[in-house]
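Q: Attaching a predicted model along with its sequence, questions to come.
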Amino acid sequence: MTATVGSFGFQSLTETFTVDVSRAEGRPLNVPLVAPFTIASSRLDVVKNVAIRVELSNGSVGWGESPILPFVTAEDQASALEKAMDVCSFIKRSKPKALKLLLEEIVEIVPGHAFASVRAGVEMALIDAVANSIRVPLWRLFGGVSKSITTDITIPILPPLEAAKLAEKYFHQGFKTLKLKVGKNLNADIEVLGAIKAAHPKCSFILDANEGYTAAEAIEVLKVLHEMGLSPILFEQPVHRDNWDGLREVSQVARDIYGVSVAADESCRGLFDVQRIIHGKLADVINIKLAKVGVLGALEIIEIARKAGLDLMIGGMVETRLAMGFAGHLAAGLGCFKFIDLDTPLLLSEDPVIGGYEVSGAVYVFNNARGQGGFLNWNCNE
């Protein structure tokens, strides 16, 4: 069962609920990782995001998060924080109006890919505050299909022995799907994949190259893995985001010869990209990330992709449970995602957020709590 975009309460709520913002603020959200997070395009040691807090005149509070991932998001923390404060000032000055109108005005202020993560963070906070106002959990607001999700867990680019130890650890914690970061060195990637499969022989695995391969290298990886008796359930962003011909070539070979689906992630930065992928048959799966397209943009893309017969994945950009909680509520409520990659709070050395959901191994359970959690030790003094 999945919820259609027109069947859940969120759409009607945006037209009927009048929003009156009394406070809105953004602050740096810096959290160290358990270990360096290395992908083909960058390395992260500390999460440096922006947390957003919105309070309505009725006292209801909502939370959002704008993630910063070098070489993926268009903004750094300083510029994101500055833009977030601009948008927060705008919504505080705004006269009471329907949530739909306010969200549309935010899209006009922060359009497109630049500062999309800021737009997403403010949208999350506003929607969360409204959900708190009407005492409805977000997962129910977004369709109510389920109140839990099962996520994969990511293994960054590591030497084979370290990767194998992580795989064994995750096996004992109950993770059945591993997402393996590749794309930096073809031969090293193949060696790591063999070591991981030996340590966790029954796991399913996703390859995520983060644009790191050429088309020829991506096809070579699939060929060698096939010879090793290994087959990923998904191959995510094998080539550079602008290499459309390469994406089409890898997708065709992966699908027709090896039975592997290819997902577009960095290549999908908005509705125009999705339409291009659909019309050109460039990929089988669209990776939805709220930080790339915002909440409203994500819902629009979900509807179009599903009508076109594409599968959906939901992922993140190394966020805390503020953003991952919201994305998880959305995924659980809609029930339409074949691949769920919302593991990044599990990679942090500390958790600055309370509430939102309970974690049991790979499963996130969203109870009937109204919102998605809140920031620990936040004092909003204005």
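A: Received it, and whenever you're ready, just let me know what you need. Numbers count the residues shown, from 1 in each chain.

Q: going forward, measure contacts and count neighbours with C-alpha atoms only.
A: OK.

Q: Can you name the residues that contact L290?
A: 117, 120, 297-298, 316, 327 (C-alpha atoms under 8 Å, 6 or more residues apart in numbering).

Q: if we go to 7 Å?
A: 120, 298 (C-alpha atoms under 7 Å, 6 or more residues apart in numbering).

Q: Roughly how far does it sit from N58?
A: L290 is 27 Å from N58, where distance means C-alpha to C-alpha, to the nearest Å.

Q: Would you mind naming the helix or strand containing L44?
A: Per DSSP states H and E, L44 falls inside strand 43-56.

Q: Next: G297.
A: G297 belongs to helix 290-307, assigned by DSSP H and E.

Q: residue ranges for the helices of the stretch 1-150 of the chain, please.
A: 9-16, 77-93, 99-109, 116-134, 138-141 (DSSP state H, counting those that start in this stretch).

Q: and D256, which of the ones you listed is closest to it?
A: The minimum distance between D256 and the helices of the stretch 1-150 of the chain falls on helix 116-134, with 34.9 Å, by C-alpha to C-alpha.

Q: Give me the buried positions along the closest one.
A: Neighbour counts over helix 116-134 (16 or more other C-alpha atoms under 10 Å) mark 116-133 as buried.

Q: Below is structure B, check it against A:
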Amino acid sequence: MKIERIEAIPYAIPYTHPLKFASGEVTTADHVLLRVHTDTGLVGVADAPPRPYTYGETQASIVAIVEQVFAPQVTGLDVLDRGKIHAVLNRTIHNQVAKGALDIALWDLMGKATQTPVHKLLGGYTDHMRVSHMLGFRPAQELLDEALRFGEEYGITTFKLKVGRRPLGLDIEACHVLREGLGEDVDIYLDANRGWTANEALEVLRRTEGLGLSLLEEPCDAKEAMSRRRLVQKSPIPVVGDESVPTAGDVSRELLSGGCNAICVKTARSGFTEAQQILGLCTGLGVDVTMGNQIDTQIGSLATVTFGAAHEATSRRAGELSNFLDMADDLLAEPIRIENGTISVRDVPGVGAAIDEGKLAKYRLS
């Protein structure tokens, strides 16, 4: 089964309201749909979400790198020769989201070719994941109202609060209001997207002590190595590496240098293959992992569920899987359902991301 051609289709779907956080805001899903066509007629599908303010990739750059660099080099190669394909891709530095989407599309093809769900090829530990919902920058009462609504409508009991604002009091107030309004049984954790200094992060931890916050993600820039190391040593809760650890090499550097003591895995930037390598490092070193969200569409969220449910370590915590609910529409032919706070994998060959061709024609940009 050889790669015959690769499509990189840019499309845009608006969000019902912007998601705001320390490193920027998102008003439209300006993504790229990747489709890998083979000489057998099978097609592998994946979604590439560009995040220029985090990784430097744009919609145009993903289309360009796939069409002008990757496709000419991998066309004609056997889909099952993933090691050979990754060796080709790795000759080009960076471009993690483009590489990750291509890898997921290859796994999708392997599942379809073997008539096996990809979550079973990856490990098959369970068939679902609990859902964590991400709360963006808003007044504290609005955040609580949104969390209560998602709890009531979808059964979600884990919330990731986007922080990193100045003055610090805005985020501290939100933590207190959420804990008081949601009760002790709801899991709340923080993501500052590098918005604070290490000292500001320590001050927030001091003023939220006793609230039972479970994690602190990317509180300050990991490039401030000494400050970050001091924060990790003093923090009473795990400090999670996310933007600072897009590759397995970055993960090993940050864990071994003391820059973090937990890791966020995002299949949108690592694909499934490097995500397995990252997970192996984490389990070997005994650090917790979370399954993160790249503000994904349903296609991306389905990929996250597929990988997260496949492994014991990634299924322990709720995965960030629900922000597609803030989109006005999606490309999946069969929409994802959140039931009792969980999303199930699809028991079909591949990942299960069948595309609604009518919607793709409506939202595609070329």
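A: Perfect, I can see it now. On a predicted model such as this, the values are computed, not experimentally measured, just so you know.

Q: what's the TM-score here?
A: Overlay of the two chains. TM-score (TM-score structural alignment, normalised by the length of the second structure): 0.90; 354 aligned residues with a C-alpha RMSD of 2.1 Å.

Q: Tell me how far the equivalent of L121 of the second structure over in the first structure lies from F10 of the first structure.
A: Taking TM-score structural alignment, the alignment pairs L121 of the second structure with L141 from the first structure. L141 of the first structure sits 5 Å away from F10 of the first structure, going by C-alpha to C-alpha.

Q: Next: A35 of the first structure.
A: 38 Å.

Q: same question, P111 of the first structure
A: 22 Å.

Q: now swap in A114 of the first structure and tell me
A: A114 of the first structure is 26 Å from F10 of the first structure, by C-alpha to C-alpha.

Q: Same check on V47 of the first structure?
A: Taking C-alpha to C-alpha, one finds V47 of the first structure at 30 Å from F10 of the first structure.

Q: Go ahead and confirm I263 of the second structure touches D288.
A: Yes: with contact defined as C-alpha atoms under 7 Å, I263 of the second structure and D288 form a contacting pair (6.5 Å).

Q: residue ranges of the strands in the second structure, please?
A: Remark: strands assigned in the second structure by DSSP state E are 3-21, 24-38, 43-48, 128-135, 158-162, 187-191, 216-217, 239-241, 262-265, 288-291, 319-320, 342-344.

Q: what range in the first structure matches the first one?
A: Residues 21-39 of the first structure are where strand 3-21 of the second structure lands when matched by TM-score structural alignment.

Q: okay, V47 and F10 of the first structure: which has more neighbours?
A: Taking other C-alpha atoms under 10 Å, V47 of the first structure and F10 do not tie; V47 has more neighbours (22 against 17).

Q: wouldn't the more buried one be in contact with P28 here?
A: No: using C-alpha under 7 Å, V47 of the first structure is not in contact with P28, being 9.9 Å away.

Q: What sits closest to the residue most central in space within the second structure if chain neighbours are left out?
A: Centroid-nearest residue in the second structure, with C-alpha atoms, centre = their mean: N293, separated by 2.8 Å. Of all residues not flanking N293 of the second structure in the chain, E320 sits nearest, at 5.2 Å (C-alpha to C-alpha, 6 or more residues apart in numbering).

Q: Please apply the same query to I338 of the second structure.
A: Y154 (6.0 Å).

Q: What is the neighbour count of that neighbour?
A: For Y154 of the second structure, using other C-alpha under 10 Å, the count is 17.

Q: need the contact list for it.
A: Y154 of the second structure neighbours (C-alpha under 7 Å, 6+ apart): 338-341.

Q: Let me have these in TSV, adding distance to T297 of the second structure and neighbour count as columns.
A: Below are the contacts of Y154 of the second structure laid out as TSV (distance: C-alpha to C-alpha, whole Å; neighbours: other C-alpha atoms under 10 Å):
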residue	distance to T297 of the second structure	neighbour count
I338	14	19
E339	18	14
N340	20	15
G341	18	22
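
Q: Looking at those, which is nearest K223 of the second structure?
A: Out of the contacts of Y154 of the second structure, the member with the shortest distance to K223 of the second structure (by C-alpha to C-alpha) is G341, at 36.1 Å.

Q: And L102 of the second structure, what's its match in the first structure?
A: Match for L102 of the second structure (TM-score structural alignment): V122.

Q: scratch that, V245 of the second structure is what I was asking about
A: Using TM-score structural alignment, V245 of the second structure lines up with C268 in the first structure.

Q: And the residue lying closest to that match once chain neighbours are set aside, how far from V295 of the first structure?
A: With C-alpha to C-alpha, 6+ apart as the criterion, C268 of the first structure has its nearest non-adjacent residue at 6.1 Å, and that residue is V274. Per C-alpha to C-alpha, V274 of the first structure is found 16 Å from V295 of the first structure.

Q: higher neighbour count, those two?
A: V295 (26 against 21).

Q: Next up, the contacts around the residue mapped onto that one from the second structure.
A: In the second structure, the residue equivalent to V295 of the first structure is F272, according to TM-score structural alignment. Contact analysis of F272 of the second structure by C-alpha under 7 Å, 6+ apart lists 103-104, 307.

Q: what's the neighbour count on S42 of the first structure?
A: Neighbour tally, S42 of the first structure, other C-alpha under 10 Å: 12.

Q: my bad, L376 of the first structure
A: For L376 of the first structure, using other C-alpha under 10 Å, the count is 11.

Q: Is it correct that it is in contact with D351?
A: No: L376 of the first structure lies out of contact with D351 (C-alpha under 7 Å); the separation is 8.7 Å.

Q: ok now do S231 of the first structure, which residues does it touch?
A: Counting by C-alpha under 7 Å, 6+ apart, S231 of the first structure has contacts L225.

Q: that older thread, the residue nearest to C268 of the first structure against D265, yeah?
A: No: counting by C-alpha under 7 Å, V274 of the first structure does not reach D265; the two are 10.3 Å apart.
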